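**Q** A predicted structure for the sequence below; I have some questions about it.
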Amino acid sequence: MSGLRFVDVCAGAGGLALGLEQAGFEPVLLLDNKPVACETLRANRPRWNVVEMDLLDFVPDEHPHTYDVDLLSAGLPRVRSSATAGRVGTDVEERLLEAAILLAHSIQPRALIIENVPGLVYASAFETLRGFVRKELEHLGYRLHWFVLNAADFGVPQDRKQGVLVALKERFADTFRPPVATVTEHISVGRALRRSMAARGWREADAWAEQAIAVAPTLVGGSDNRGGADLGPTGTKTAWARMGVNGGALADEVPGPEVVGRPGLIKLTDAQTALLQGFPTDWLFAGRKTARYRQIGHASPPPVGRALGLAVARALRS
């Protein structure tokens, strides 16, 4: 699967790019406007060409090596429905989606992968955005495939639904098939974190893991303008509590042998949330704890990126 090249915009902590790399794609350029995310990318893949810049300011003519790549990928900030119109940032997310689509005019990739909220695929509130995408891409000779994936179906121990657009040039479109589940049984939080929870000698780690039998709720990275790290809204915290987890904060380390019995709800570390997002244990995250968790919570799970990459690669090589 060598020889396929891609550009990744709004790359974040590299979840989508890592998955595409695992599927045989080689990045030509990765773009993100957050210094800490770029630091994460460079720490893990020093050879990657990482550009710290806002997508809205990106000029392809200044990066001619991005032209005529096989794939343009984007795990974009989540667009909001009309129900949340008027909130701070709403226009920014839509403008980034539009900018990613318009970038196809310049670099002319053979395929695009856009990952966002599930509602972008089917909800009436997003029909105007879908209409813009159809108009721009069909004019360029792409055919569009919209679908929803759940990361749990690809071995990620998390209930995380993702709306996906895959667009391919006409000659490749007929052979594309959306990814199918790679696991027959979802991986529970307890199974995913048993080893890490026992890493410092906590004697109750096995007992905790045996009762954490569900997949994790969707991790929410939160806003750069809001407080510290937590695992999500009130309803999500209730689901975490049923698994013996305090969803209101993160721990600096897992419990050790000095912790006797079950000390109420256990806090997860940011490294454990990365496992729940499907990152390998050797993937490093730059910044302080809250900054690390926000990168993790906003990331696309690498196993989903790998599945998407393999599906697109099969179509491009058909």
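**A** Yep, that arrived. Note that the coordinates shown come from a computational prediction; the quantities given were computed from them, not determined experimentally.
**Q** make it CA atoms for all contacts and neighbour counts henceforth
**A** Fine.
**Q** list the contacts for the residue lying closest to Leu219 once chain neighbours are set aside?
**A** Distances taken as C-alpha to C-alpha, 6 or more residues apart in numbering put Gly297 closest to Leu219, at 5.2 Å, once the chain neighbours are dropped. By C-alpha atoms under 8 Å, 6 or more residues apart in numbering, the contact list for Gly297 reads 219-222, 273, 277.
**Q** From these, pick the one nearest Val189.
**A** Thr273 (10.0 Å; C-alpha to C-alpha).
**Q** Quick check: that closest one vs Asn49, distance?
**A** Using C-alpha to C-alpha, to the nearest Å, we find Thr273 at a distance of 27 Å from Asn49.
**Q** Show me which of the two is the more surrounded one.
**A** The residue with more neighbours, out of Thr273 and Asn49, is Thr273; 21 against 14, by other C-alpha atoms under 10 Å.
**Q** does that one sit in a helix, a strand or a coil?
**A** Following DSSP: H, G, I helix; E, B strand; the rest coil, Thr273 is assigned to helix.
**Q** take a look at this one as well, against the first:
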Amino acid sequence: MSGLTFLDVCSGAGGLALGLERAGFEPKLLLDEDDDACRTLRTNRPHWNVLQEDLLEFVPSEHLEDYDVDLLSAGLPRVKSNATAARTESGQEERLLEAAIYLAHAVRPRALLVENVPTLAHADRFRDFREFARAELEHLGYEFSWFILNAADFGVPQDRKQGLLVAIQRKWFSAFRPPPPTVDTHVAVGEALLPSMRSRGWRDAERWAAQATTVAPTLVGGSKNRGGADLGLAGTKRKWEGMGVNAHSLGNEIPGPDFVWAPELGRDGMVRLTVDQAALLQSFPEDWEITGKKTARYRQIGHASPPPVGEALGRAIATALRS
């Protein structure tokens, strides 16, 4: 087994796919229903085969002559928290989870990777889904593991816990181990964003970075039915304000030399992050272009799986498949 291949569904801005590419996997197809996300993928990787279609309607044989792949990966839209779920009846995210498992029936990959909220791996609310996945995957000849990773342990300047399902055909599964952390010290927000913050001559950039000494709270992209881009719910906004960041909206540009950082004066004295800086906090490379208008760009970033986590998972899966 030399070059490893993958089929990626709900690809979004390409964070998981980029990480898998770094781990040595070559995509046969990337699937997403969102126009902006597909444009982002095609802009950054013109040679990738990108299909704009809903996962619930996807039939592999209609789009791929050969869909024999080593890995089926799915960075699915995050299922709602209990509080949010009580306000919606769509169940779209849960249906996509099941669709990813059913797709394994058609594709029969050697490995399956599903990424979502950390509670997917252990919470009572998702017990029925885990039981459904167990029955289906065992029937298909897979063994599997549920576990949680925090992106901060892989050099991402963000406290972002991810619930993972990795299933591998029985002959290879015993060689799989969840990836260990790749950093000993977490990367702080100030360290990650200082070069960006001082790029337009902002005099207070170093002073701001010196006090932004923790990782960022989890970035969330928000729903298409929701308004403009901000950095999260009330509790998350307070954490940002503790770092002197106005989290109620995103800025259109990095502060210039005349901006005075004075958080004691309230929001107007706080710095606002830009969409490009949010992408840095998700550990996208600086040259990775996220397309669309501001809110659509931030939504793609907030929904993405950080590339360093995808790379670590890809390397762990590749090691098992090559054993």
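**A** Here it is on my side, so go on. Everything numeric here is computed off the predicted structure, so don't read it as measured data.
**Q** Check the alignment and tell me where the residue nearest to Leu219 of the first structure lands in the second structure.
**A** Superposed on the second structure with TM-score structural alignment, Gly297 of the first structure falls opposite Gly302.
**Q** before we move on, what about Ala315 of the first structure?
**A** Per TM-score structural alignment, Ala315 of the first structure is aligned with Ala320.
**Q** other SSEs contacting whichever helix or strand Leu310 of the first structure is part of?
**A** Taking DSSP states H and E as the criterion, Leu310 of the first structure maps to helix 302-316. Secondary-structure packing of helix 302-316 of the first structure (3 or more C-alpha pairs under 8 Å, 6 or more residues apart in numbering; DSSP states H and E): helix 15-22, helix 170-173.
**Q** Please tell me how far Glu136 of the first structure sits from Ala85 of the first structure.
**A** Separation of Glu136 of the first structure from Ala85 of the first structure (C-alpha to C-alpha): 23 Å.
**Q** For the two, work out which one has more neighbours and name it.
**A** Shown here are Glu136 of the first structure and Ala85; by other C-alpha under 10 Å, Glu136 has more neighbours (17 against 11).
**Q** check contacts around that one.
**A** Applying C-alpha under 8 Å, 6+ apart, we find Glu136 of the first structure in contact with 101-102.
**Q** buried stuff in the helix or strand hosting it?
**A** Using DSSP H and E, Glu136 of the first structure sits within helix 127-139. Within helix 127-139 of the first structure, the residues that count as buried by 16 or more other C-alpha atoms under 10 Å are 129-130, 133-134, 136-137.
**Q** ok, and what's touching stretch 88-103 of the first structure?
**A** The contact list for stretch 88-103 of the first structure (C-alpha under 8 Å, 6+ apart) reads 9, 55-56, 60, 74, 76-80, 84, 129, 132-133, 136-137.
**Q** what's the mean gap between the helix holding Glu136 of the first structure and the aligned bit of the second structure?
**A** Following superposition, helix 127-139 of the first structure is found to deviate from the second structure by 0.5 Å on average (mean C-alpha distance after the TM-score superposition for the first structure).
**Q** Which strands and helices lie in contact with the next helix or strand after that helix?
**A** Using DSSP H and E, the helix or strand that follows helix 127-139 of the first structure in sequence is strand 142-150. Using 3+ C-alpha pairs under 8 Å, 6+ apart, the elements in contact with strand 142-150 of the first structure are helix 119-122, helix 127-139, strand 161-169, helix 170-173.
**Q** ok and the third one relative to strand 142-150, angle-wise?
**A** Right, strand 161-169 of the first structure. Relative orientation of strand 161-169 of the first structure versus strand 142-150 (axes from the mean of the first three to the mean of the last three C-alpha atoms, to 10 degrees): 160 degrees.
**Q** cool, the second one as well?
**A** Helix 127-139 of the first structure and strand 142-150 are oriented at 140 degrees to each other (the same axes, to 10 degrees).
**Q** quick one: secondary structure of Val187 of the second structure?
**A** With three-state DSSP as the basis, Val187 of the second structure sits in coil.
**Q** just the one 3 residues further on next, same as before
**A** Here Gly190 of the second structure is helix, with the state taken from three-state DSSP.
**Q** which non-adjacent residue is nearest it?
**A** Gly190 of the second structure's closest residue in space is Ala209 (C-alpha to C-alpha, 6+ apart), at 3.9 Å.
**Q** Please identify which helix or strand holds the one you found.
**A** Using DSSP H and E, Ala209 of the second structure maps to helix 205-211.
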